[in-house]
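> When you get a sec, could you give me coordinates for this:
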Amino acid sequence: MLRKAYAKINLGLEVVSKREDNFHNLNTIMAMIDLYDELYFQKDSEITLETNINIGDIGNNLVYKAAVLLKNTFNVNDGCRIVLTKNIPMQSGLAGGSSDAAVTLEALNDLWKLNLSIDELANLGAKLGSDVPFCLFKKPAILEGRGDVLKQFIDLPEIYVVLVIPNFSCSTKDIFSNHVTSPNDNRFLKLINAIQSKDINNIGKRMFNDLEVTVDKIFSEEPIIKIKSKLLEFGASGAVMSGSGSTVYGITNSFKNAQKIKNLMKKEFKNYHIITTKTNNF
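This is a model prediction of the structure:
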């Protein structure tokens, strides 16, 4: 059984307040993009995980944790062999690990014939990470809570995306622990209105991420601002950081424009990984 785990981007991310459990309340809008990891699942006597990269302690990997959680929660006798091919960079704000975990829950639900609903899987997924429920639902959506509470699905026009993945990664825990919340200025509502207009230029102008300023404070030379400025200079309709970083992306209305921006960015940022892709609406 072969499955794809798609990356996500945040079109908007508002940090509302810090919670008593040390997480933060968020308003965010997420969409899947056409960049994915691949996972192969085969029934076996034990749970094993093979990967194409070094992931360190297997017990800390979200794929392995998802499989163990499902097995233990429902007293499954079978195990599974899982082969993970990583294409989504880790600690980049693209939810690669969360998407891998979501696909693992989906696939093992089928492989082990558990017949769980997507809502039941999402409740389990929230125990693994805040982005896992969205990665199960897959459709563009507005989310609240820790980013794990679905408020409503939204319709997006087809958006072409230029991903700029710097040569440094961001720890979500470190970024949030250093973040200072700022007053609400209705940016989130304005972004929702822009999305409803289906106008990519309007959407681009309204995209934002409260965590950008925190990342630029932690890393020297304000890398997020520099990447965003160049994306806009080279023709992107808008540019914003995804999640807690470090990926920054620009949007445009055609593949031709995206390729042009990508080529110019590759000359400017020779040590960064730059990819063109597009949103997936499923």
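> use CA for all of it now, contacts and neighbours both
Fine.
> Which parts of the stretch 51-200 of the chain are helices?
Taking DSSP state H, counting those that start in this stretch to define them, one finds helices in the stretch 51-200 of the chain at 62-73, 96-111, 118-125, 132-137, 172-177, 187-197, 200-206.
> Would you check the distance separating the fifth one from the middle of the chain?
This means helix 172-177. Its chain's C-alpha centre and that of helix 172-177 lie 16 Å apart, by Cα atoms, centre = their mean, to the nearest Å.
> The protein: strands as residue ranges?
2-18, 24-44, 47-51, 79-85, 141-144, 149-153, 160-165, 208-209, 238-241, 248-252, 273-280 (DSSP state E).
> Let me know which of the helices of the stretch 51-200 of the chain is tucked in deepest.
For the helices of the stretch 51-200 of the chain, the largest average neighbour count (mean count of other Cα atoms under 10 Å) is found in helix 132-137, namely a mean of 26.
> want to put them side by side, so please do this one too:
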Amino acid sequence: MQERCHITDGIDIYLEKNIPAAAGLAGGSSDCAAALIGINELCGLGLTLGQLCDLGVTLGADVPFCLQKGTMLSEGIGEILTRLPDLSPLWVLLIKPDISVSTGYVYTHLKLDEITSHPDTEHLIDCIRRHDDATLARGLSNVLETVTIPEYPILAELKRFLSDNGAIGSLMSGSGPTTYGLYQDEILARMALKKAKEQYQDYDVLLCRTRLPE
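Sure thing, here's the model as predicted:
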């Protein structure tokens, strides 16, 4: 931002991490997006959202998504975004094992020519438009699981745990290792949270909820 906008002053940033690091949850990208927005406002730069996204993609593929917020169809390396209708409010139970996954390793070992099952993107977009959350959750897919889960079988166990404890769908987030379950019912979600904390005491276990962009 200093180079692009000729800022001469510096800015001290205090960062309190609430999203687990190296978890496949775009925590670093969201921090980056927040910093870009904050500097733009604090310094009165007047950069448009599009300009911030052009800058953000040079810092991380997920940054434009975090800048725009909401539900998006992401294409390319993540920089081609198409806004979709807002996702229904859903409870999300996150479980992050005490392991680290190298995103670079996952992508370099992904064998696209051997993957026979691909996400039905158009079907899932239709589910979002119709607010058919149950069908949407059942159609969740992440091709990166073909690399990460064989390396870390605990992730398959976590997916089963979430499905067995009321989740309408469960999936690995990003390149892992965080695994999440979607819940329509808050009571079921909180019951699963309690059980997950008891069963996986050394893991990060978090319950959150999807929200509409401000």
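> TM value for the aligned chains?
Remark: TM-score between the superposed chains equals 0.93 [TM-score structural alignment, normalised by the length of structure 2]; 211 aligned residues with a Cα RMSD of 1.4 Å.
> Let's have the helices of the stretch 51-200 of structure 1 in a markdown table, adding distance to residue 149 of structure 1.
Below are the helices of the stretch 51-200 of structure 1 laid out as a markdown table (distance: least, Cα to Cα, whole Å):
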| stretch | distance to residue 149 of structure 1 |
| --- | --- |
| helix 62-73 | 19 |
| helix 96-111 | 15 |
| helix 118-125 | 10 |
| helix 132-137 | 8 |
| helix 172-177 | 18 |
| helix 187-197 | 16 |
| helix 200-206 | 23 |
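> Nearest to residue 3 of structure 1, out of those?
helix 96-111 (7.0 Å; Cα to Cα).
> how big is the offset of that closest one relative to structure 2?
For helix 96-111 of structure 1, the mean distance to aligned residues of structure 2 following superposition is 0.6 Å (mean Cα distance after the TM-score superposition for structure 1).
> contacting residues around the residue nearest the centre of structure 2?
Centroid-nearest residue in structure 2, with Cα atoms, centre = their mean: residue 25, separated by 4.2 Å. In this structure, residue 25 of structure 2 makes contact with 19, 173-174, 178, judged by Cα atoms under 8 Å, 6 or more residues apart in numbering.
> Map it onto structure 1.
Under the alignment defined by TM-score structural alignment, residue 25 of structure 2 corresponds to residue 94 in structure 1.
> same deal with residue 62 of structure 2?
Counting by TM-score structural alignment, residue 62 of structure 2 lines up with residue 131 in structure 1.
> residues in contact with its match?
Contacts of residue 131 of structure 1 by Cα under 8 Å, 6+ apart are 95, 98-99, 147-148.
> from the residues you listed, which is closest to residue 253 of structure 1?
The closest of these, once distances to residue 253 of structure 1 are taken by Cα to Cα, is residue 95, at 23.9 Å.
> circling back to that earlier point, gap between the match of residue 25 of structure 2 and residue 201 of structure 1?
Counting by Cα to Cα, to the nearest Å, the separation of residue 94 of structure 1 from residue 201 of structure 1 is 23 Å.
> Could you do residue 25 of structure 1 as well?
Residue 25 of structure 1 is 28 Å from residue 201 of structure 1, by Cα to Cα.
> what range in structure 1 matches stretch 155-163 of structure 2?
Going by TM-score structural alignment, stretch 155-163 of structure 2 sits over residues 224-232 in structure 1.
> Average separation of the matching stretch from the aligned part of structure 2, please.
Overall, stretch 224-232 of structure 1 averages 0.8 Å from its counterpart (mean Cα distance after the TM-score superposition for structure 1).
> Name the residues that touch that stretch?
So stretch 224-232 of structure 1 is contacted by 164, 212, 215-216, 238-241, 246, 248-250, 261, 265 (Cα under 8 Å, 6+ apart).
> Which of the residues you listed are buried? Put it as a ChimeraX command.
Only the buried entries of these go into this ChimeraX selection, using 16 or more other Cα atoms under 10 Å:
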select :164,212,215,238,239,240,241,246,248,249,250,261,265
